[in-house]
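> Structure of the sequence below:
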Amino acid sequence: MPNINQQISESNRLPAAAYLLTGCVAIVGSNSLVLGPIAPEVAHAFGSTTSTVMAATAAFGLATATSALLFARHIDRLGAWRVLRASMAVLALALLSSAAATGVVMLSAAQAVAGLATGVALPAIYSNAAAIAPPGRESRTIGAVLTGWTLSLVAGVSLSAVLAQYVQWRAVYAAVAVLAAVAFAILSYSKHPRAVAAESAPMPTEALKIPGVTPLLIVCGAFMSAFYGIYGFLGDHLHNGLGRPLSANGFAALAYGLGFGLAAFLDKFVDRVGPRRTMPIALCAVGAIYLCMALTGAGFVGLLATVFVWGLVNHIAFNALIVRLTAIDPARRGTIMGLNSAVTYLAVFAGTTGFGAVYTSFGFIASAILAAGLTFVSAMVGAFARKGQL
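Coordinates of the predicted model:
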C-alpha cells in the first residue's frame, strides 16, 4: 500500500521543470508588458513623447512575429531546451541594452533584439511544457506554465511602476535582465532531455498543410486580436472615459492577472472534459464577457469584476488552444508553436490598429461588441474544427 500511495502522489505532482518554464514565461511576459506603465518616465528622460517611446513596443512585436515565423521552425531540429537557454541569454543582453539606452532609437533596437529572442523562447517553452507533461495531465502542466503571465502582470507590471517612480525606469529593465540571466544559469546547469527531430526543419508554409493547424491558427488570430484590441484601450477608457486616476489601470491589470492565475485550479477539468470540447465553450464565454463589458463599461466596479472573470475564462480558452496545437504533431511542435506565436504577435498589431480606429470613432462599447463578434467567430471555427469540418 505505501508504494501504491507513493506512486499516486508522484503521478499527481507536476514536473519540477514546469516551474522553471513558468519563471521563463514570467520573464518574457514582464518585458512584453512593462513599457506601457513606465513610458511617461522614459519619455521624460529622453525628452520625447509617450507615443514616440511606444514605438519600441511596435519594434518588439514585429521582431517577435518575424522571429517566430522564420526561426522557431528550427526548435525541433536543435532541441527546445537548448533554444530556450540561448534565447534567455540573448534576452538578458537585450534588456541590459534597454536599460542603457540613451534614446528612442537605441531602446527600439534593443527591444527588437528582445523580440527576436522572444519569438523563439515562447514556442520553445510551450513545446517543452507539452513534452514534460505526464499523460492525462497536459492541461494542468501547460496551465501551470501559463501562470507565468499572471506573475508578469501582477508582479512585473505593478512593480515596474514603483521602481520607475522611486528608483529609475532603467532599474526595471536591469531587474528583468538579472532574472533572465538567472534563468539562463539554471537552464545551463540543469539536465533536460535533448530529443531532436531527425528530419530537417520544415518551412512554416509546410506546417500549414498539417491537418488541424490552419483552423486553430484562425482561432488564435481572431481570439488574440479581440483580446489585445480591448486590453490595449481599457486603460484609456478607465482614465479618460470614466475619469479614474492612472492607478486604476493597475487595479484592472491586477484583477485580470488574479483571474488568469486562479483559473489554473480549473485546468484539471480541461483534462477531464478534453480541450476539443472545452475550447469552443470557453471562447463563447469570453465573447459573452465582452458583451458584459459593453453593458458594464460605464461603471468602474462592475467593469473591474468583469475583467476578473475575463482573466479567468481567457486562461481556460488559451490553455485549451495551446494543448490542441501542441498535440497535433509532437515531432513538429516547435514549428507549429512558432506559427502560433507569429499569429499572436501579428494580432497585437492588428488588434491595436483596428480597434484603435473603432475606439476613437465609436468608443469602448463599440469596441467590446466588435471583440465579442471576433471571439464568437473563433468559437465557431473551433467547433467546426472539432467536428472535422475544417
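> Please make it C-alpha for all contacts and neighbour counts, starting now.
OK.
> and residue 333, what does it touch?
Taking C-alpha atoms under 8 Å, 6 or more residues apart in numbering, we find residue 333 in contact with 76, 127, 325-327.
> change it to 6 Å
Contacts for residue 333 were tallied using C-alpha atoms under 6 Å, 6 or more residues apart in numbering; they are 127, 326.
> Over to the one 4 residues further on?
Residue 337 sits next to residue 123 when contact means C-alpha under 6 Å, 6+ apart.
> Now show me the structure for the sequence below, then we'll compare the two:
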Amino acid sequence: MIGTLDSLSRRRLAGRRNMSTSSSDTVTSQRSLHGLLLLLATIAGVSVANIYYNQPLLDDFRKSFPESASWIGVVPSMTQLGYAAGMLLLAPLGDRFDRRRLILLQIAGMCVALLFAAAAPNLVVLVFASLAIGVLATIAQQAVPFSAELAPPSGRGQAVGTVMSGLLLGILLARTAAGFVGQYFGWRAVFAASIIALIVLAAVIISKLPHSKPTSTLPYVKLIGSMWHLVVELRGLRETSLTGAALFAAFSLFWSTLALLLAGAPFHYGPQAAGLFGIVGAAGAMAAPLAGKFADRRGPRAIVSLSIMLAAISFVVFALSGTSLIGLVIGVIVLDVGVQAAQISNQSRIYALKPEARSRVNTVFMVAYFIGGAAGSAVGAFVWPLFGWVGVSIAGLLFTAAAGLNHMRGRPEPAAASGTAE
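The predicted structure follows:
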C-alpha cells in the first residue's frame, strides 16, 4: 500500500515537472519569436530607410555637383525606380531560396552601392549607385513574409504588424536622420553611417536569424512568370490588391498635394512644414501591431472594412477643415491609421492564401499598391490646379469609395492547402 502511494506520488511530481517544463518551453518560444520579430522589424526599417536618405540632401548634392544642378531630382526618382524593379525581380526569390541568405547577400550588395554613393565623384555615379540602392532595399520585402512564416496562424496578423511598424518607422525617421547627419557631417557621411549600421545588423542576423525553408523549385524565369498565374488563381489576392491600390492612391493623393496647400493662404508655410506632418504619421506605425492583433481576433476583412471607413472620414475632415491646422492634424492621424491598418490586414490575409508562395503574393500586392500610389499622385497633380483642396478631398473620397465597393464585392476565401510549390 505504501509502495503504491509512493509510486503515485512520484508520478504526480513527474507530471508537474513535465507541465512546468512545457510551460517554460512555451514562454521561451514566445520570447524567442518576439525577439525574432523585433529583429525583422529592424531589418525592414534600416533597409527601407536607404530609399529616403537622399531626399533631404538634394540641395547638398546640388552644391557638390553644380555642373549637374538641373538633374539633381533624378537621384530620388532612380532610387524609387530601383525599388519598384527590385520588388518585381528580387522579392519573389524568397520562395525559391533561404530568406536569411538573401537578406545577407542584399546587405552586402547594399554596402557596396552605398560605398559608391559616398565616394561619388560626379552625379552620374551617384545616380547609378542610387538605382542599385533602390533595388537592394527590397530586403524589407523579405522581412515581412518571413515574419508570417515564423508566426503561428493565430498570431500572423500581429507578427506582420510588428515588422510593418519597423518598416514605417524607418520611412518616417530616415529623412530626419539624414538631415541631421548631413547638416553636421556632410551628405557623404549619411551613406557611410548607413554602411556601418548595415554591417552591425548583418552580424546580428548571422548570430540570431534562423534559416527559412524554400517552398518552390521553379527556375527564376518561371518563378517570376508564376505570379500572373497566382493573380488568376487567387480571387482573394485580386481583391486585396485592388483594395490596397485604391487606398494607397488616396493616401498618395493627399501627401502629394499637402505641401501645395500649406504653401498657400492662409498658411504660407515652407516645405519643412509638410515634412513635420510626417512625424504625425507615426500614429500609423504605432497602430500597426494593434491592427495586426485585431486582424487575428476579428478577422482581416472586418478590420479592412473599418479601415476604409476611417480613410473616408479623414477626407471628409479635410474637406470641412481645409484652413484649420488642427483639422489637418486630426485628418492625417485618421488617414494614416486607416491606410496602415488596411495594409497590414490585407497582407495578413494574402499570406494565408498560398503559404508556399508568400514572397510572390506579397510582390503582386505591393506592385499593385505602388501603381495605385502613382495613380493617386497623378490625379493630385491634375485636380489641384483646377479644383483646389476641395477637389482633392472629393477625389480622395472617390478612391476610398472604390476601395469599399471592391472590398464589399469580395468574400472570405479559405487558405489554400500548403504543399509543394508549383
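> quick one, helices of the stretch 201-350 of the second structure?
According to DSSP state H, counting those that start in this stretch, the stretch 201-350 of the second structure carries its helices in the segments 220-233, 235-263, 271-280, 282-298, 300-320, 325-353.
> Which of these sits closest to residue 29 of the second structure?
When the helices of the stretch 201-350 of the second structure are ranked by distance to residue 29 of the second structure, counting by C-alpha to C-alpha, first place goes to helix 282-298 at 18.4 Å.
> what is the orientation angle of the closest one with helix 325-353?
40 degrees (axes from the mean of the first three to the mean of the last three C-alpha atoms, to 10 degrees).
> Could you list the buried residues of helix 282-298 of the second structure?
282-296 (16 or more other C-alpha atoms under 10 Å).
> returning to that earlier point: out of the helices of the stretch 201-350 of the second structure, which is closest to residue 133 of the second structure?
Nearest of those to residue 133 of the second structure, taken as C-alpha to C-alpha: helix 220-233 at 21.4 Å.
> now the closest one, how far from the centre of its chain.
Averaging C-alpha coordinates over helix 220-233 of the second structure and over its chain gives two centres that are 22 Å apart (C-alpha atoms, centre = their mean, to the nearest Å).
> Stretch 290-298 of the second structure now?
Distance, centroid of stretch 290-298 of the second structure to centroid of chain: 17 Å (C-alpha atoms, centre = their mean).
> Contacts for it next, please.
Contacts of stretch 290-298 of the second structure from elsewhere in the structure, counted by C-alpha under 6 Å, 6+ apart, are 154, 157-158, 161, 341, 345.
> For residue 204 of the second structure, state which of these is nearest.
residue 161 (21.7 Å).
> That closest one: which element?
When elements are assigned from DSSP states H and E, residue 161 of the second structure belongs to helix 156-185.
> Can you mark which positions in that helix are buried?
Applying a neighbour-count criterion of 16+ other C-alpha under 10 Å, one finds 156-179, 181-182 buried in helix 156-185 of the second structure.
> for the second structure, which helix is longest?
Within the second structure, and with DSSP state H defining each element, the longest helix by residue count is helix 358-409.
> distance from that one to the first structure after superposition?
With the two structures superposed, helix 358-409 of the second structure lies on average 2.4 Å from its match in the first structure, counting by mean C-alpha distance after the TM-score superposition for the first structure.
> Name the nearest residue to residue 252 of the first structure, ignoring sequence neighbours.
Once its chain neighbours are removed from consideration, residue 252 of the first structure has its nearest residue in residue 304; the separation is 6.1 Å (C-alpha to C-alpha, 6 or more residues apart in numbering).
> which residue lines up with the one you found in the second structure?
Aligned counterpart of residue 304 of the first structure in the second structure: residue 329 (TM-score structural alignment).
> what about its match, neighbour count?
The tally of other residues near residue 329 of the second structure (other C-alpha atoms under 10 Å) stands at 16.
> Please tell me how far it sits from residue 310 of the second structure.
Per C-alpha to C-alpha, to the nearest Å, residue 329 of the second structure is found 14 Å from residue 310 of the second structure.
> likewise residue 68 of the second structure?
Between residue 68 of the second structure and residue 310 of the second structure the distance, using C-alpha to C-alpha, works out to 44 Å.
> And the two? Which one has more around it.
Neighbours of residue 68 of the second structure and residue 310, each counted by other C-alpha under 10 Å, are more numerous for residue 310; the result is 23 against 14.
> what about the counterpart of residue 112 of the second structure in the first structure, which SS state?
Residue correspondence to the first structure (TM-score structural alignment): residue 112 of the second structure is matched to residue 93. The assignment at residue 93 of the first structure comes out as helix when based on DSSP: H, G, I helix; E, B strand; the rest coil.
> hmm, back to that, I'd like the distance between the residue nearest to residue 252 of the first structure and residue 361 of the first structure.
The value you get for residue 304 of the first structure to residue 361 of the first structure, if C-alpha to C-alpha is used, is 24 Å.
> same check, this time on residue 245 of the first structure
Using C-alpha to C-alpha, which is the criterion applied here, residue 245 of the first structure is 23 Å from residue 361 of the first structure.
> now do residue 314 of the first structure
Computed as C-alpha to C-alpha, the residue 314 of the first structure to residue 361 of the first structure distance reads 27 Å.
> Among those two, which residue is more densely surrounded?
Higher neighbour count among residue 314 of the first structure and residue 361: residue 314, with 24 against 11, using other C-alpha under 10 Å.
> Can you tell me what that one aligns to in the second structure?
That one, residue 314 of the first structure, aligns with residue 339 by TM-score structural alignment.
> And residue 194 of the second structure? What does it align with in the first structure?
Under TM-score structural alignment, residue 194 of the second structure pairs with residue 176 in the first structure.
> same deal with residue 356 of the second structure?
By TM-score structural alignment, residue 356 of the second structure lines up with residue 331 in the first structure.
> if you skip the residues just before and after it, what's nearest to that match?
Distance criterion C-alpha to C-alpha, 6+ apart; nearest residue to residue 331 of the first structure, sequence neighbours excluded, is residue 197 at 6.2 Å.
> What's the match for the one you found in the second structure?
For residue 197 of the first structure, the aligned residue in the second structure is residue 215 (criterion: TM-score structural alignment).
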